[in-house]
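Asks: what shape does this take:
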Amino acid sequence: MKKKLYPFQKNISNIISKHNLLQQDNKVIVAVSGGSDSVALLSVLHALPLKLKLIAVYVDHCLRPQETPAEIAQTQTLCATLGIKLVIRTVDVKQLAERSKTSIEEAARSLRYQALAEVKNLHNFDKIAVGHHADDQVEEFFIRLFRGSGSTGLAGMQLQHGDIIRPLLFETKQAIEQYLRDKTIPWSTDSSNCNRDFLRNRIRHDLLPNIEENFNPGIRNTLLHTMNVIREEDDFLNHMSEDTFAQCVEEHYHSDHDHQSLSISLDIDGFLCHHLAIRRRILEKICWKMASRPSFIIIADIDLLAQKGESGKELHLSGGLRVTRQQQTINFNHPPLRGTGRGTKKSSNNYILIVDALGSYHLPEASMTIQLEEEAADVAQPLKQPQLRVDLDKVQFPLTLRGVEPGERFTPYNGAGSKKIARYFNEKKLDKNKRPTWPILLCANSVVAIVGYAIEHGVRVTETTTRILSISYVVDAETTSLY
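Replies: A predicted model of the protein is given here:
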């Protein structure tokens, strides 16, 4: 006999079914902070008749040491009651914020999603479910508006983005908390939600109440409707730009002694006959394809090059990208890398970083920073995902960071022989868009580690190890589309 769902649970079930967020027997990582949103999310997913396999993940940001133990205890009790495995990950938000010169909010978000992705990859799960709701969506509109965003950003968070799903996105905070009260499920309150140092909290506690009292009491619904219109129009522009991209852009793949590279050519006449809104999207897409982070200024410069630039004029962009006008064509390419005096060779993925010593190394092409640190074997701390450890005495500086070469192989720790890295990526379900630039660490052209995933068997830590090389990474703060 089927268990009857609560009305709130039924609403979420309908959203999941209508938008194809989950399938029968899916394996889902659920982000659980102990707050009402994530507690309700875990409760609802557990109640659905989809036979989901769930793992709850609590990420300790090391920001509230007085509150965190109680939150963890409450989350452990909830998971034990539901029969759901709980994984706890610890991240150092302040360290990342200081090192990358980003806000505490951005650093926490980056590390949180990184931790969730690591647990998902470790267990070969299908989706990551997070508890964002309609009130979060409204607050996010103002955050993106104040920081500067185009229509894609102002359209708000998506129900599904890659492997991340947001089943509660159409529900209000009030409805979520009422559901928990009806089911007598306790939740924790994060004291930092009242800290007005954070922009989101100033929007939540100051700006929105002021607008509701003095301008429009229904501003939340008004904005949600507006965001829906923006989203639909943004989808239309995206479809238009996809068609235009196919008409005026050519992609060229080059092979040279088993090395592959991409170059792109843009037909200026076919490009300029379209509206600026379409042109911007085309240029942004080209930049991302060429592993170069775009900006408003960069897009404007390339568009101006198409309109008024002289043949032969060249722009130098991030990631080593060269943008050159030749008659009525704009060419995007990465020139062959030259030696650095340390035997640097051309890479099919167009970036090579020489690692001379321990420290932090930013890889814009992979949108992450690699951290290499030494640990004494007798005082090594428990391993934290996505941290890897190798025997430091089995490698020798300088090391190299680069993307994977076609056909490249390694022998995984405790693995059964050599394996192609491409096949390993398939097994780990690494996003195909990330594979070309995902970094590997090498010593004298031999693989030491696939960052965040695996080490080479030959450099593993053993009983005789005295010095350990710790390899970890943090992803760059996620950026929304410029337009």
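
Asks: going by C-alpha atoms from here, please, whenever you check contacts or count neighbours.
Replies: Will do.

Asks: mind listing the helices for the stretch 51-200 of the chain?
Replies: 68-82, 93-100, 104-123, 134-147, 151-154, 173-182, 199-202 (DSSP state H, counting those that start in this stretch).

Asks: how about those helices in TSV, adding mean neighbour count and distance to residue 335?
Replies: Converted to TSV, these look like this (neighbours: other C-alpha atoms under 10 Å; distance: least, C-alpha to C-alpha, whole Å):
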stretch	mean neighbour count	distance to residue 335
helix 68-82	16	50
helix 93-100	16	29
helix 104-123	20	32
helix 134-147	17	34
helix 151-154	22	32
helix 173-182	15	52
helix 199-202	16	42
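
Asks: ok, which of those helices comes nearest residue 481?
Replies: helix 151-154 (5.8 Å; C-alpha to C-alpha).

Asks: which residues touch that closest one?
Replies: 141, 144-145, 227, 230-231, 234, 480-483 (C-alpha atoms under 8 Å, 6 or more residues apart in numbering).

Asks: same deal with stretch 248-258?
Replies: Contact partners of stretch 248-258, identified using C-alpha under 8 Å, 6+ apart, comprise 260-268, 270-271, 406.

Asks: before we go on, could you also do this sequence so I can check it against the first one:
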Amino acid sequence: MIKKVKLFIDRYHLLAADDIVVAACSGGADSLALVHILCELRSSYAIRLIVAHVDHMIRGQEAAADSDFVAEFCRQRGLSCFRTKIDVPAFVEGSGRSTEDAARMLRYRYLRQVAAEAGGAKIATGHHLDDQAETVLLHLLRGAGADGLKGMQPYSEGVIRPLLGVTREEVEDYCRRQGLSPRLDSTNLQTDYLRNSIRLELFPYLEERYNPAIKASLCRTAAIIGDEHAYIRLAAQGVWQQVVKQGESPDSLLLDKPAFVRQHVALQRELFRMVVEKKQGHLRGISFYHVEKMIEMMLYGRVGSECLLPGGLLVRKTYAGLEIGAKPCKQSSCVWDNVPEILLEVPGVTVVAELGCIVHARFIKATVTDKNLESVVLDADQITPPLMIRTRLPGDRFTPAGMKNGSKKIKDFFIDAKVAREKRSRIPIVCDAEGILWVCGFRQAERARVTHHTQKFLQLTVERREEKDGTDNG
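Replies: Down below sits the predicted model:
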């Protein structure tokens, strides 16, 4: 397998002489094989290899043992090993993020810190072809565009993925042949996480019932879409100067309407995404819904109308086109149109592309003690179907959990919770036929709250799309 990995590295020019590489290592099979292979190849490329490990403080003594295992593995091979502990549960409680998203974000933050302190090192992760297939299917379920469906790239934003050309089976076989004894992360067996559910439940079902080679098919699709997206981006760059102009303010860019409407819709979508990326440095939170709304605003919007994009960029319709990054008018409300009610699958998984999230609904045997603002447990017998998700509506009221009498306007609730005005119209709200049950990420209602009389428990979890990278095995 080392030869196969080396060919992949050479094909995509992932390593060069004198590179410093920080290998993310959890102690699992993927990352252990990554470190072992890079250790074998370091003399061939004349690179300096160091290792970084993060204990997320989620699995207690099991995680601490993983950290000691990685440190000893590195010591035996003369590798420097940087280790840290990050209290992810505490961060989740204060941030409202899901545990999975928070762990990923904090892990990458530490890896980039180590890479910077090492002198601008590349970060290597143990992603392989099976991870790629999971990422593509996950993005497909979320309603992603070409940028998401192209999956993970061999190199992106300082991260290299040398194992992206081999399968999980090859990685595990390599570990056996080399006498490596990877650690097992017990959370990888919990199907509460969407990615685990896809790996452990959905893929086996698809392979058995529809296509035994579904993973290879998805990876080929990702490669094709990636190549085609690269071509579309080049074409968009070619017409950039014709379409994108300086806005009315120094900090804004203008999509010129006459030049914009002459472009194919694929180029229109890419140009809009490129302008947003140029203005705020990323596309987090920007979904197909936002892109299509902007095109609609360009073609049919009222001059002077405004709205805010996720991330805080203001878009204004002018006589000349769309100005992105404009300063708001005092009179404008600057909000998106309300997202209409979307029926939730209970039990099941509902993709809410308009809000960039996925809602998981499942019946459980008892309530959970884990404090997570992205998850709620309701008394199923106190719910009046159907269950729906939407954004706020004028006049919305609910009785927050703990309030025994009366109700509160959603507007006043957001003000008291210090929610920024531009974010209020993008917060998901779960309701049934009688009204609001949960303001996602903030507070559930008193109605349908679990009590000692509850016999049927319904857990709802909102998974938000936070990053483009998908997964991290490091």
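
Asks: just the contacts of helix 151-154 of structure 1 now: which is nearest residue 56 of structure 1?
Replies: residue 480 (26.9 Å).

Asks: what about that closest one, how many residues close to it?
Replies: 15 (other C-alpha atoms under 10 Å).

Asks: repeat for residue 300 of structure 2
Replies: Residue 300 of structure 2 has 10 nearby residues by other C-alpha under 10 Å.

Asks: that one pairs with which position in structure 1?
Replies: When structure 1 is aligned by TM-score structural alignment, the residue opposite residue 300 of structure 2 is residue 308.

Asks: would you format the helices of the stretch 51-200 of structure 1 as CSV with distance to residue 223 of structure 1 included?
Replies: Below are those laid out as CSV (distance: least, C-alpha to C-alpha, whole Å):
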stretch, distance to residue 223 of structure 1
helix 68-82, 33
helix 93-100, 31
helix 104-123, 23
helix 134-147, 7
helix 151-154, 10
helix 173-182, 16
helix 199-202, 16
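
Asks: what's the closest of those helices to residue 314 of structure 1?
Replies: helix 151-154 (29.3 Å).

Asks: quick one: that closest one to structure 2 mean distance?
Replies: When structure 2 is overlaid, helix 151-154 of structure 1 sits 1.3 Å from its aligned residues on average, using mean C-alpha distance after the TM-score superposition for structure 1.

Asks: so where in structure 2 does that helix end up aligned?
Replies: Per TM-score structural alignment, the counterpart of helix 151-154 of structure 1 in structure 2 is residues 146-149.

Asks: beyond the longest helix belonging to structure 2, next helix or strand please.
Replies: Ranked by number of residues, the top helix in structure 2 under DSSP state H is helix 214-243. As assigned by DSSP states H and E, the chain's next helix or strand after helix 214-243 of structure 2 is strand 244-246.

Asks: which residues in the stretch 301-450 of structure 1 form helices?
Replies: Under DSSP H, counting those that start in this stretch, the stretch 301-450 of structure 1 gives helices at 421-428.

Asks: rewinding a little: just want to check the distance between the match of residue 300 of structure 2 and residue 467 of structure 1.
Replies: Counting by C-alpha to C-alpha, to the nearest Å, the gap from residue 308 of structure 1 to residue 467 of structure 1 is 58 Å.

Asks: cool, and residue 332 of structure 1?
Replies: 44 Å.

Asks: these two - which one has more neighbours?
Replies: In this view residue 332 of structure 1 and residue 467 are compared by other C-alpha under 10 Å, and residue 332 has more residues nearby, 22 against 18.

Asks: and that one? What does it align with in structure 2?
Replies: Using TM-score structural alignment, residue 332 of structure 1 lines up with residue 324 in structure 2.
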